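Asker: the following block contains a protein sequence and its predicted model.
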Amino acid sequence: MAAYPEMLHTVIDTTDPRRLAEFYRQLLGYSYREGDEPRASGDADDDDWMVLVDSNGMRKLAFQRVDELTRTTWPSAEVPMQLHVDFTVPDTDELERHRARAEELGATMLFDRTDDPDEPLYVVTDPAGHPFCLFVG
């Protein structure tokens, strides 16, 4: 039986890897991979690539510096989403709590479909403009 590749993590391009990693670290409760933690000196020389891990030390998200990044214009089609991540919460109270937390951390609201009784959701962008969905699942 042939072995299949296994996903290591998802890499997100950004012009500011530290800022975006910190957004997702706080939003999702992840930690920095050893060696990727912010340095007291504020030296950003090594901030071109960093990884977040879950509570078991499994890699979840990585952040890669790019010189330029065009934000999505979704729902308009000029610049498509290209990729987005879905996050679920157990109920509408948690949906509202996590939407508010995301916005406090720098997210921007794109779409509110909380009036849908079958699948209430928000589409927001992270500080770099990558869209993600928060919904009751």
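Answerer: Thanks, I have it.
Asker: from here on, just use CA atoms for contacts and neighbour counts.
Answerer: Fine.
Asker: and the residue sitting furthest away from the middle of the chain, how far from residue 8?
Answerer: Distance from the C-alpha centroid of the chain peaks at residue 1, with 35.1 Å (CA atoms, centre = their mean). Distance, residue 1 to residue 8, by CA to CA, to the nearest Å: 21 Å.
Asker: cool, residue 100 as well?
Answerer: When distance is defined by CA to CA, residue 100 is 30 Å away from residue 8.
Asker: same question for residue 137.
Answerer: 24 Å.
Asker: neighbour count winner among these two?
Answerer: Of the pair residue 137 and residue 8, residue 137 is the one with more neighbours under other CA atoms under 10 Å, namely 14 against 11.
Asker: how about the more buried one, nearest residue that isn't a chain neighbour?
Answerer: residue 88 (5.1 Å; CA to CA, 6 or more residues apart in numbering).
Asker: and residue 26, by the same measure?
Answerer: In space, and not counting its chain neighbours, residue 26 is closest to residue 105: 7.8 Å by CA to CA, 6+ apart.
Asker: ok, that neighbour touching residue 25?
Answerer: No: look at residue 105 against residue 25 with CA atoms under 8 Å: they stay out of range, at 10.3 Å.
Asker: try it against this one:
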Amino acid sequence: MSRFPQLLQTVIDAEDVRGLAEFYRQLLGYTYRPGDEPRADDEAEWLVLRDEAGTNRLAFQYAEHVEPTTWPSADVPMQMHLDCTVTGRGELERHRARAESLGARMLVDDSDDSDEPLYVFADPAGHPFCIFVAS
């Protein structure tokens, strides 16, 4: 028995569940939980991605409407975001290009910050996420 509940995964709402799951699968190198792989008749309403160790990391659930954040404007708050780290500036630039090629849209470019270079992106559904050099 554990003294505290254990975090299983982070769940992200999406109008296009498969599309958003596929974006993060490619961005982070995760794999689908067995049974969640793409199918010809794909109308997925819930999908799970796992890391190399088989641990659930992200899940995606269908939502009829997702209001993309307007951050940094406060009109529609950020509500949540994912932080992803890389080991150096070269990796930061490589993953910036990868994220954009997968459909991410840059919101903030702080890549010249000497303490913590970073980019803030919006995924294809408008959810923000960061890629930064971990210090």
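Answerer: Alright, I've got the coordinates. As the structure is a prediction and not an experimental result, all values here were calculated from the model.
Asker: tm score of chain vs chain?
Answerer: In this superposition the chains share a TM-score of 0.96, using TM-score structural alignment, normalised by the length of the second structure; 134 aligned residues with a CA RMSD of 1.1 Å.
Asker: quick one on the thing from earlier: what's the match for the residue nearest to residue 137 of the first structure in the second structure?
Answerer: Alignment note (TM-score structural alignment): residue 88 of the first structure maps to residue 85 of the second structure.
Asker: check contacts around its match.
Answerer: Applying CA atoms under 8 Å, 6 or more residues apart in numbering, we find residue 85 of the second structure in contact with 131-134.
Asker: can I get these in CSV including secondary structure and distance to residue 42 of the second structure?
Answerer: As requested, the contacts of residue 85 of the second structure are arranged in CSV below (DSSP: H, G, I helix; E, B strand; the rest coil; distance: CA to CA, whole Å):
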residue, secondary structure, distance to residue 42 of the second structure
131, strand, 30
132, strand, 34
133, strand, 36
134, coil, 37
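Asker: now those as a markdown table including distance to residue 72 of the second structure?
Answerer: Below are the contacts of residue 85 of the second structure laid out as a markdown table (distance: CA to CA, whole Å):
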| residue | distance to residue 72 of the second structure |
| --- | --- |
| 131 | 17 |
| 132 | 18 |
| 133 | 21 |
| 134 | 22 |
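Asker: out of those residues, which is most surrounded?
Answerer: Within these, most neighbours by other CA under 10 Å means residue 132, with 24 neighbours.
Asker: which one is it nearest to, not counting chain neighbours?
Answerer: Excluding the flanking residues, the one nearest residue 132 of the second structure by CA to CA, 6+ apart is residue 118, at 4.0 Å.
Asker: which residue lines up with the one you found in the first structure?
Answerer: Checking with TM-score structural alignment, residue 118 of the second structure has residue 121 as its match.
Asker: skipping its backbone neighbours, what lies nearest the residue most central in space within the first structure in space?
Answerer: The residue lying closest to the centre of the first structure (CA atoms, centre = their mean) is residue 24, at 5.0 Å. Closest residue in space to residue 24 of the first structure, ignoring its immediate chain neighbours: residue 30 at 7.5 Å, by CA to CA, 6+ apart.
Asker: same question for residue 52 of the first structure.
Answerer: In this structure, residue 52 of the first structure finds its nearest non-sequential neighbour in residue 32, 4.6 Å apart by CA to CA, 6+ apart.
Asker: how far away is the one you found from residue 109 of the first structure?
Answerer: Look at residue 32 of the first structure and residue 109 of the first structure: by CA to CA, they are 26 Å apart.
Asker: looking at those two, which one has more neighbours?
Answerer: residue 32 (20 against 17).
Asker: so residue 62 of the first structure, which state does it fall into?
Answerer: Following DSSP: H, G, I helix; E, B strand; the rest coil, the label given to residue 62 of the first structure is strand.
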